[in-house]
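*Asks:* Coordinates only, no sequence provided:
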């Protein structure tokens, strides 16, 4: 069994790769930076393979796809969170960058690797989204996303909402070919996505409700290894519960 995890040199992506390796998969560790990717592969060991892949670069995507002829699992994990501005103050450059990585990059990578995935007896795609993308949670009485705080991180959050829509569309489009396509809200995790977390102590992270990336990775792996009767076109929280769109 073969898997590709984009943005897998750190954070949730690396933990997903680690757990897929433990489940017996050969894992292509997607990394934009070759040196960081090699360091991750060396750490992970086993059947981890470096795949240099910049999800915003069409030539990089094409070169990576040419190296992968067999694929059972694609985890679209690479993403950016480039600022916390509300929509009324958003810089259009920041908005474009968020969409280039979190939306257009997912489409470009997914479509490039579809030929390899179609050769699988049970192809699976997992899109790493965000709970902050949920319109239900954003408009309801959810303490994590209190609407009184305004539409903070509008570029990131709306790009992940768009990713959720793409998850539904891919699930519908590919259902006849046996694909299972789902999105995951991983919860707040100690990763490079929010640089301020890097200097926090474990105690401070725990107090702020910032969890271990491995916990979110476990649900991503569950979705990656669904059997033929598993769900498709869903949005799941890290605990396995269904998240509201």
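*Replies:* Good, I have the coordinates. Everything numeric in this text was worked out from a predicted model, so none of it was measured. Residues are numbered from 1 along each chain as shown.
*Asks:* For the rest of this, base every contact and every neighbour count on C-alpha atoms.
*Replies:* Will do.
*Asks:* how close does residue 124 get to residue 12?
*Replies:* Remark: distance between residue 124 and residue 12 (C-alpha to C-alpha, to the nearest Å) = 18 Å.
*Asks:* the more surrounded of the two?
*Replies:* residue 12 (29 against 25; other C-alpha atoms under 10 Å).
*Asks:* so what's the residue lying closest to the more buried one once chain neighbours are set aside up against?
*Replies:* Distances taken as C-alpha to C-alpha, 6 or more residues apart in numbering place residue 213 nearest to residue 12, at 4.9 Å, with adjacent residues excluded. Taking C-alpha atoms under 8 Å, 6 or more residues apart in numbering as the criterion, residue 213 is in contact with 11-12, 15, 189-191.
*Asks:* can you pull out the helices in the chain?
*Replies:* When assigned using DSSP state H, the helices of the chain occupy the ranges 11-22, 34-44, 58-67, 92-99, 105-118, 135-139, 154-174, 202-207, 213-224.
*Asks:* Run a quick neighbour tally on residue 172.
*Replies:* Using other C-alpha under 10 Å, residue 172 is surrounded by 15 other residues.
*Asks:* just residue 194 next, same as before
*Replies:* 14.
*Asks:* The nearest residue to it once chain neighbours are set aside and residue 54, how far apart?
*Replies:* Ranked by C-alpha to C-alpha, 6+ apart and with sequence neighbours excluded, the top spatial neighbour of residue 194 is residue 81, at 7.1 Å. With distances taken as C-alpha to C-alpha, residue 81 is found 16 Å from residue 54.
*Asks:* ok, now residue 104?
*Replies:* Remark: distance between residue 104 and residue 54 (C-alpha to C-alpha) = 12 Å.
*Asks:* ok, back up a step: check contacts around the residue nearest to residue 194.
*Replies:* 98, 153, 155-156, 193-194.
*Asks:* Over to residue 72?
*Replies:* When contacts are counted by C-alpha under 8 Å, 6+ apart, residue 72 touches 1-3, 116-117, 120-124.
*Asks:* how does it look with 10 Å?
*Replies:* Contacts here follow C-alpha atoms under 10 Å, 6 or more residues apart in numbering; on that basis residue 72 touches 1-4, 25-26, 116-125, 179, 224-225.
*Asks:* hmm, which of those are the buried ones?
*Replies:* With neighbours counted using 16 or more other C-alpha atoms under 10 Å, these contain these buried positions: 2-4, 25-26, 116-118, 120, 122-125, 179, 224-225.
*Asks:* which of these lies closest to residue 76?
*Replies:* Distance ranking of the buried ones among the contacts of residue 72 against residue 76, using C-alpha to C-alpha, places residue 125 first at 7.6 Å.
*Asks:* My read is that that closest one contacts residue 74, right?
*Replies:* Yes - applying C-alpha atoms under 10 Å, one finds residue 125 in contact with residue 74, separated by 4.8 Å.
*Asks:* The structure to be compared is supplied as follows:
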């Protein structure tokens, strides 16, 4: 039976790249995010790229390329998460990618609404979706939860307190799940990227200010791209079922820590 993967935050960036990669690896892929128009575009792209892929319908064996199913999802809404769980048949892999950073303020100037947004998506959203799909993951007999966190969840940096706190929280949830589910047929993996240049992450962080959004990447010769992180996810989920990859830290060669980058010029 073909395995089904659910990818949250699939409308852009790491989520979209992961969905494309898992489809190419032969998974049925459920694309889950708020922006349905972006999901529909991505689904069409995947069906064009991966031979034999079919679009729509309940995921299941659907030709050599598998099925691609867009599902509108807001991870901050329990009703939306419940609808996702109802729409998904079996589930073997869950990639919790929805989240992100908002703001770069010092603690003394913290915007608590920004902090609340980050906690709601990066931590509570991760828990909502995992809780909803965990019975299906266990039932599959070889489930796998991959949580996309960040090096910011392991190393603090100035201006990052809100994002640090949220990603430290996601890391803690990941660690506890690994302990609590050790007797179940479910693997738990954390992928913690460093500097990744995508079309939206930094733009969202700086609330649409394109000039500020480019600053983190200035002088960095080769930041990671979304496909680099997707490659890590694909490698982890295609290991034999008895092999658990606990954590993958991935960053550009020129990055040694969230606050330590070599910049040219």
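*Replies:* The structure has been received and is ready for your questions. Since this is a predicted model, take the numbers as computed values, not measurements.
*Asks:* thinking again about what came up before, ok, and the contacts of residue 213 of structure 1 in structure 2?
*Replies:* Contacts conserved in structure 2 for these, using both residues aligned by TM-score structural alignment, their matches' C-alpha atoms under 8 Å: 11-12, 15, 189-191.
*Asks:* Considering these, which possesses the most neighbours?
*Replies:* By neighbour count, taken as other C-alpha under 10 Å, the most surrounded of those turns out to be residue 12 (29 neighbours).
*Asks:* residues contacting the equivalent of it over in structure 2?
*Replies:* In structure 2, the residue matched to residue 12 of structure 1 (TM-score structural alignment) is residue 14. Contact partners of residue 14 of structure 2, counting by C-alpha under 10 Å, 6+ apart, are 7-8, 20, 97-98, 148, 196-199, 201, 225-230.
*Asks:* and if we set it to 8 Å?
*Replies:* The contact partners of residue 14 of structure 2, taken as C-alpha under 8 Å, 6+ apart, are 97, 198, 226-227, 229-230.
*Asks:* next one: residue 125 of structure 2
*Replies:* 75-76, 98-99.
*Asks:* Pipe the residues you listed into TSV and attach distance to residue 246 of structure 2 per row.
*Replies:* Converted to TSV, those look like this (distance: C-alpha to C-alpha, whole Å):
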residue	distance to residue 246 of structure 2
75	24
76	26
98	20
99	20
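*Asks:* out of these, who's nearest residue 49 of structure 2?
*Replies:* Taking C-alpha to C-alpha as the measure, residue 49 of structure 2 sits nearest to residue 98 out of these, at 23.9 Å.
*Asks:* circling back to that earlier point, got a winner among the contacts of residue 81 of structure 1 for most neighbours?
*Replies:* Each of the contacts of residue 81 of structure 1 was scored by neighbour count (other C-alpha under 10 Å); the top score is that of residue 155, with 28 neighbours.
*Asks:* Excluding chain neighbours, what is closest to the equivalent of that residue over in structure 2?
*Replies:* Taking TM-score structural alignment for the superposition, residue 155 of structure 1 sits opposite residue 162 in structure 2. When the adjacent residues along the chain are set aside, residue 162 of structure 2 lies closest to residue 115, with 5.2 Å between them (C-alpha to C-alpha, 6+ apart).
*Asks:* Residue 163 is in contact with that neighbour, correct?
*Replies:* Yes - under the criterion of C-alpha atoms under 8 Å, residue 115 of structure 2 makes contact with residue 163 at 7.4 Å.
*Asks:* joint contacts of the two?
*Replies:* Between them, residue 115 of structure 2 and residue 163 share the neighbouring residues residue 102, with contact defined by C-alpha under 8 Å, 6+ apart.
*Asks:* Residues in contact with both of residue 125 and residue 74 of structure 1, list them for me.
*Replies:* Where contact means C-alpha under 8 Å, 6+ apart, the residues bridging residue 125 of structure 1 and residue 74 through contact with each are residue 224.
*Asks:* quick one on the thing from earlier: what do we get in structure 2 for the residue nearest to residue 194 of structure 1?
*Replies:* By TM-score structural alignment, residue 81 of structure 1 lines up with residue 101.
*Asks:* Give me the distance between its match and residue 18 of structure 2.
*Replies:* Between residue 101 of structure 2 and residue 18 of structure 2 the computed distance is 19 Å (C-alpha to C-alpha).
*Asks:* just residue 7 of structure 2 next, same as before
*Replies:* Residue 7 of structure 2 is 8 Å from residue 18 of structure 2, where distance means C-alpha to C-alpha.
*Asks:* In terms of neighbours, single out the busier of the two.
*Replies:* Set side by side, residue 7 of structure 2 and residue 18 show more neighbours around residue 18, with 28 against 25, by other C-alpha under 10 Å.
*Asks:* circling back: which of the contacts of residue 125 of structure 2 are still contacts in structure 1?
*Replies:* Taking both residues aligned by TM-score structural alignment, their matches' C-alpha under 8 Å, the ones among those also touching in structure 1 are 75-76.
*Asks:* Tabulate the contacts of residue 125 of structure 2 (TSV), appending distance to residue 220 of structure 2 and neighbour count.
*Replies:* Supplementary listing: the contacts of residue 125 of structure 2 in TSV, determined by distance: C-alpha to C-alpha, whole Å; neighbours: other C-alpha atoms under 10 Å:
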residue	distance to residue 220 of structure 2	neighbour count
75	33	29
76	34	19
98	26	26
99	24	25
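*Asks:* Name the nearest of the contacts of residue 125 of structure 2 relative to residue 84 of structure 2.
*Replies:* Sorting the contacts of residue 125 of structure 2 by distance to residue 84 of structure 2 puts residue 75 at the head of the list, at 9.8 Å, by C-alpha to C-alpha.
*Asks:* excluding its backbone neighbours, what's nearest that closest one?
*Replies:* By the measure of C-alpha to C-alpha, 6+ apart, the closest residue to residue 75 of structure 2 outside its immediate chain neighbours is residue 125, 4.7 Å from it.
*Asks:* Quick one: map that neighbour onto structure 1.
*Replies:* With TM-score structural alignment defining the correspondence, residue 125 of structure 2 maps onto residue 105 in structure 1.
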